[in-house]
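[1] build me a model from this:
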Amino acid sequence: MKPMICTAIRSKMIIRFYYNGGFRKLEPFCYGVSTSGNEVLRAYQTSGYSKSGNPAGWKLFRVSEISSLKITGEYFEDIRPGYNPKDPIIKRIYCCV
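    This is a model prediction of the structure:
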């Protein structure tokens, strides 16, 4: 999964995956290891399922809970407001925008 996520991040390609009850569509920005030792993905969700009922916005996903990951072939161009490439939750970065 790591190569696919990093390819999407470096190419600014939108991804889709199943997570915590439903499919989500996201702009991936940063992938690495969290301060608690889990592989995580910081992404901006644009649509799809949300357990909280708020499908759009910045979210942090535990990679071990992601399934059915697909690169959609769609691209995103802009850096979303609020993006921090030095995310304090991610202590080791594999790849980022």
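[2] all contacts plus neighbour counts: C-alpha atoms, from now on.
    OK.
[3] count of neighbours near the nearest residue to Ile66 once chain neighbours are set aside?
    Nearest residue to Ile66 in three dimensions, chain neighbours excluded: Tyr19, at 5.2 Å (C-alpha to C-alpha, 6 or more residues apart in numbering). Close neighbours of Tyr19, defined as other C-alpha atoms under 10 Å, add up to 20.
[4] next: Thr46.
    Thr46, neighbours per other C-alpha under 10 Å, totals 15.
[5] one more: Lys12?
    For Lys12, the neighbour count with other C-alpha under 10 Å is 21.
[6] and Ser50, by the same measure?
    Ser50: 16 surrounding residues under other C-alpha under 10 Å.
[7] Asp78 now?
    Asp78 has 8 neighbours, counted by other C-alpha under 10 Å.
[8] would you do the same for the sequence below? I want to compare the two.
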Amino acid sequence: MPNEVICKAIENEKKLKFNYKGHPRWVQPYIHGWTADGDEMFKGYQTAGGSESFSNPQWRNFKPKNISELQLTEEDFTRVRDDYDIDQDNNDYDEVHCKVDR
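    So this is what the prediction gives:
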């Protein structure tokens, strides 16, 4: 199940590698849960790979149902980004499954 891999990456501060909507992505995951609409989602900082907008790096929301080839990498992201707004993210999720510790 994808959320177990996503939460393991969050808990161990490891990057994820996956394909999303046909583009390879390398992402630092920060929070995973469900929205008020019942959608499973996680937010991460995409550091490399492609996208429909072709602009990296940046914060993005991802729906696991659109992910293929999900891999937990050994690449660390031990410093939480200064621009990570945990208070805003807590408001975006109806139920939080896992998130980075500040």
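[9] map the residue nearest to Ile66 of structure 1 onto structure 2.
    Residue correspondence to structure 2 (TM-score structural alignment): Tyr19 of structure 1 is matched to Tyr20.
[10] that match contacts Lys65, doesn't it?
    No - with contact defined as C-alpha atoms under 8 Å, Tyr20 of structure 2 does not count as touching Lys65 (9.3 Å).
[11] please enumerate the helices of structure 2.
    2-12, 86-92 (DSSP state H).
[12] contact partners of the shortest one?
    Counting by C-alpha atoms under 8 Å, 6 or more residues apart in numbering, the neighbours of helix 86-92 of structure 2 from elsewhere in the structure are Ile31, Thr35, Val96.
[13] just those: which are in strands?
    Ile31, Val96 (DSSP state E).
[14] returning to that earlier point: buried deepest among the helices of structure 2, which one?
    helix 2-12 (a mean of 18; mean count of other C-alpha atoms under 10 Å).
[15] before we move on, back to that, please report how far the match of Tyr19 of structure 1 lies from Asp76 of structure 2.
    Plainly put, Tyr20 of structure 2 is 21 Å away from Asp76 of structure 2 if you go by C-alpha to C-alpha, to the nearest Å.
[16] how about Glu52 of structure 2?
    26 Å.
[17] the more surrounded of these two?
    Between Glu52 of structure 2 and Asp76, counted using other C-alpha under 10 Å, the more crowded position is Asp76 (13 against 9).
[18] how about the nearest residue to that one, chain neighbours excluded?
    Closest residue to Asp76 of structure 2 apart from its sequence neighbours, by C-alpha to C-alpha, 6+ apart: Lys14 at 4.6 Å.
[19] who's in contact with the one you found?
    Contacts of Lys14 of structure 2 by C-alpha under 8 Å, 6+ apart are Gln28, Pro29, Leu72, Thr73, Glu74, Glu75, Asp76, Phe77.
[20] those residues in strands, which ones?
    Counting by DSSP E, those place Gln28, Pro29, Leu72, Thr73, Glu74, Glu75, Asp76 in strands.
[21] distance between the ends of stretch 79-97 of structure 1?
    8 Å.
[22] OK, contacts around the alignment partner in structure 2 of Gly32 of structure 1?
    Aligned counterpart of Gly32 of structure 1 in structure 2: Gly33 (TM-score structural alignment). Taking C-alpha under 8 Å, 6+ apart, we find Gly33 of structure 2 in contact with Glu40, Met41, Phe42, Tyr93, Asp94, Glu95, Val96, His97, Cys98.
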